[in-house]
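Asks: I need the structure of the sequence given here:
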Amino acid sequence: MKILIIGGNGTIGRKVAHHFKNDNEVIIAGKTSGDLTVDISNSVSIKEMFEKTGKLDAIICIAGEAKWAEFNKLSEEDYYIGLKSKLMGQVNLVRIGRKYLNPNGSITLTTGVLADDPVVQTTSAALVNGGIHSFVKAVVLEIDNGLRVNVVSPDMVEDAYDKYKNAFPGHNPVPMSKVVNAYVKSVQGKINGQIIRVYA
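Replies: Alright, predicted model coming up:
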C-alpha cells in the first residue's frame, strides 16, 4: 500500500511509520519536517500536499494542535487554535483527501482520551476531540467509493509519560505496541466509522 502519515515524525507517528515501512510505501508529512511539509490548519496547504503525493491507499493523521490552559484564562482566539488545527485540519484531510484515495482506501484520524476522560486545563482539547468523534461517525454515512474513516483515541502513551504524567494523575501509560496496533486495525482491517479507544 501507499500510505501518507501526517505527523509521522512525532512521538506516536515515528512508531507507526516504522511499522508500516516494513511492507508499504510510506510518505511522511509534517509541519516542519518529513518528505513533505503541510500546515493542516490551511486547506490550501493540504491540497498542495495531496497534489504532490498523488493517489494513495491510506491516509493517517497523527497531528494537530489545541491550546491547554485554565478555562478562566482561555480566550475565544485560544479555542480557534484547536478548532482550526486539530478539528478542521482533520476534517479537511477527509474532505480533500478522499479525492486522492484509491477505491476502498482508508483515512485514520487521531484524538485522545480527553474526549471521554478530560483532565484540568483541557476544555479546548476535549471539545476538539469530541467533535472529531462525532464527525467520524457521521461522515461514513455519506462518504463513497468504498472509503473507510476511523479515529484512534489513545490514553497517555508510554513514550510521553515523563512529559505528561503530572497532567494525567492516575492514568496508566499505554504501551506503544498497543497504539501502533490500533492504526494497523484501522488501515488493514475492515472497520468503518469506529472510535478505536486504546487503554493500558
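Asks: make it CA atoms for all contacts and neighbour counts henceforth
Replies: Will do.
Asks: and Thr53, what does it touch?
Replies: Taking CA atoms under 8 Å, 6 or more residues apart in numbering, we find Thr53 in contact with Leu4, Ile27.
Asks: ugh, wrong one, I meant Ser75
Replies: Counting by CA under 8 Å, 6+ apart, Ser75 has no contacts.
Asks: the helices in the protein, which residues?
Replies: Counting by DSSP state H, the chain has helices at residues 11-20, 43-53, 76-82, 88-97, 123-139, 161-164, 176-188.
Asks: the second one vs helix 88-97, what angle?
Replies: When you say that, I think you mean helix 43-53. Orientation note: helix 43-53 sits at an angle of 50 degrees relative to helix 88-97 (axes from the mean of the first three to the mean of the last three CA atoms, to 10 degrees).
Asks: to compare against the first, here's another:
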Amino acid sequence: MRILLIGVNGEIGKILQPELSKNHEIISAGRNSGDFRIDLSDTNSIEKLFKEIKQIDACICIAGDCYTGDILSLDEEKLNIGIKNKLLGQVNLVLIGQHYLNNNGSFTFTSGKMGDKPIKNNIAKAIVNGGINSFVLAASLELERGIRINVISPAKVSDIPVDDLINAYLKSIETTANGEIIKVNY
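Replies: All right, here's what the predicted structure looks like:
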C-alpha cells in the first residue's frame, strides 16, 4: 500500500513511520521535514501536495498545532491556531484529497482524548478534537468510490503502549473500518 504520512517529525510520526514502512511504501510530508512540504492551514499547499504525489492508497494525518491554556487566556486568535491547522487542515485533506486518493483508499486522522474527556486548560483541544471526530462520522456517510475515513483518538502518547497506538492506525488502514473513532487507552 502507498501511504501518505503527514506529520512524520512529531511524536506519533516517529513511532508510526518505521513501523508502517515494514509493509508499506511511505511518502512522508510535514511542515519542515519529510519527502514533501505541506502547510495544513493553506489549501493551496494541500492541493499542491496531492498533485505532486500520485497513486495514494491511504492518507494518514498526525499533524496540527493547537493552543493549550486556561479559559482566561483563550481568545479567538489562540483558538484559531487549532481550528485552522488541526481541524480545518484535516477537513481540507478530505475535501481536496478525495479527488486524488485511489478507489477504496482511506483517510486516517488524529484527534485526541480531549474531544471526549477534556481536562482543565484544554478548551481549544476539546473543541478541535471534537470537531474532527464529528467530521469523520459525517464524512464517512458521503465519501464515494469506496473511500473510507476514520480517526484515531489517543490518550497522552507517553501513557500509551506503543503497540496499542500502532494497532489503532493499522486497523484504520488495513481493515474495512469506516466512520470509526478509534480510542486508544482512555
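Asks: re the thing from before, who wins for proximity to Ala29 of the first structure among the helices of the first structure?
Replies: Nearest to Ala29 of the first structure, of all the helices of the first structure, is helix 43-53, at 8.2 Å by CA to CA.
Asks: correct me, but Ala29 of the second structure touches Ile38?
Replies: Yes. Between Ala29 of the second structure and Ile38 there is a contact under CA atoms under 8 Å: 6.3 Å.
Asks: can I get the helices of the first structure in TSV with distance to Asp116 of the first structure?
Replies: Putting the helices of the first structure into TSV (distance: least, CA to CA, whole Å) gives the following:
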stretch	distance to Asp116 of the first structure
helix 11-20	20
helix 43-53	28
helix 76-82	17
helix 88-97	19
helix 123-139	8
helix 161-164	18
helix 176-188	17
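Asks: contact partners for the residue located most distally from the centre of the second structure?
Replies: Most distant residue from the mean C-alpha position of the second structure: Leu72, 28.5 Å away (CA atoms, centre = their mean). Leu72 of the second structure makes no contacts at all, as judged by CA under 8 Å, 6+ apart.
Asks: how close does it sit to Lys120 of the second structure?
Replies: Counting by CA to CA, to the nearest Å, the gap from Leu72 of the second structure to Lys120 of the second structure is 12 Å.
Asks: burial measure for Lys52 of the first structure, as a count.
Replies: 9 (other CA atoms under 10 Å).
Asks: contacting residues around the residue positioned nearest the centre of the first structure?
Replies: In the first structure, the C-alpha nearest the mean C-alpha coordinate belongs to Thr110, at 2.6 Å (CA atoms, centre = their mean). Listed by CA under 8 Å, 6+ apart, the contact set of Thr110 of the first structure reads Cys61, Ile62, Ala63, Val151, Val152, Ser153.
Asks: which one of those residues has the most neighbours?
Replies: Val151 (29 neighbours).
Asks: what do we get in the second structure for it?
Replies: Here Val151 of the first structure is matched to Val151 in the second structure, going by TM-score structural alignment.
Asks: Ile83 of the second structure versus that match, what's the distance?
Replies: Distance, Val151 of the second structure to Ile83 of the second structure, by CA to CA: 16 Å.
Asks: same deal with Phe36 of the second structure?
Replies: Distance, Phe36 of the second structure to Ile83 of the second structure, using CA to CA: 23 Å.
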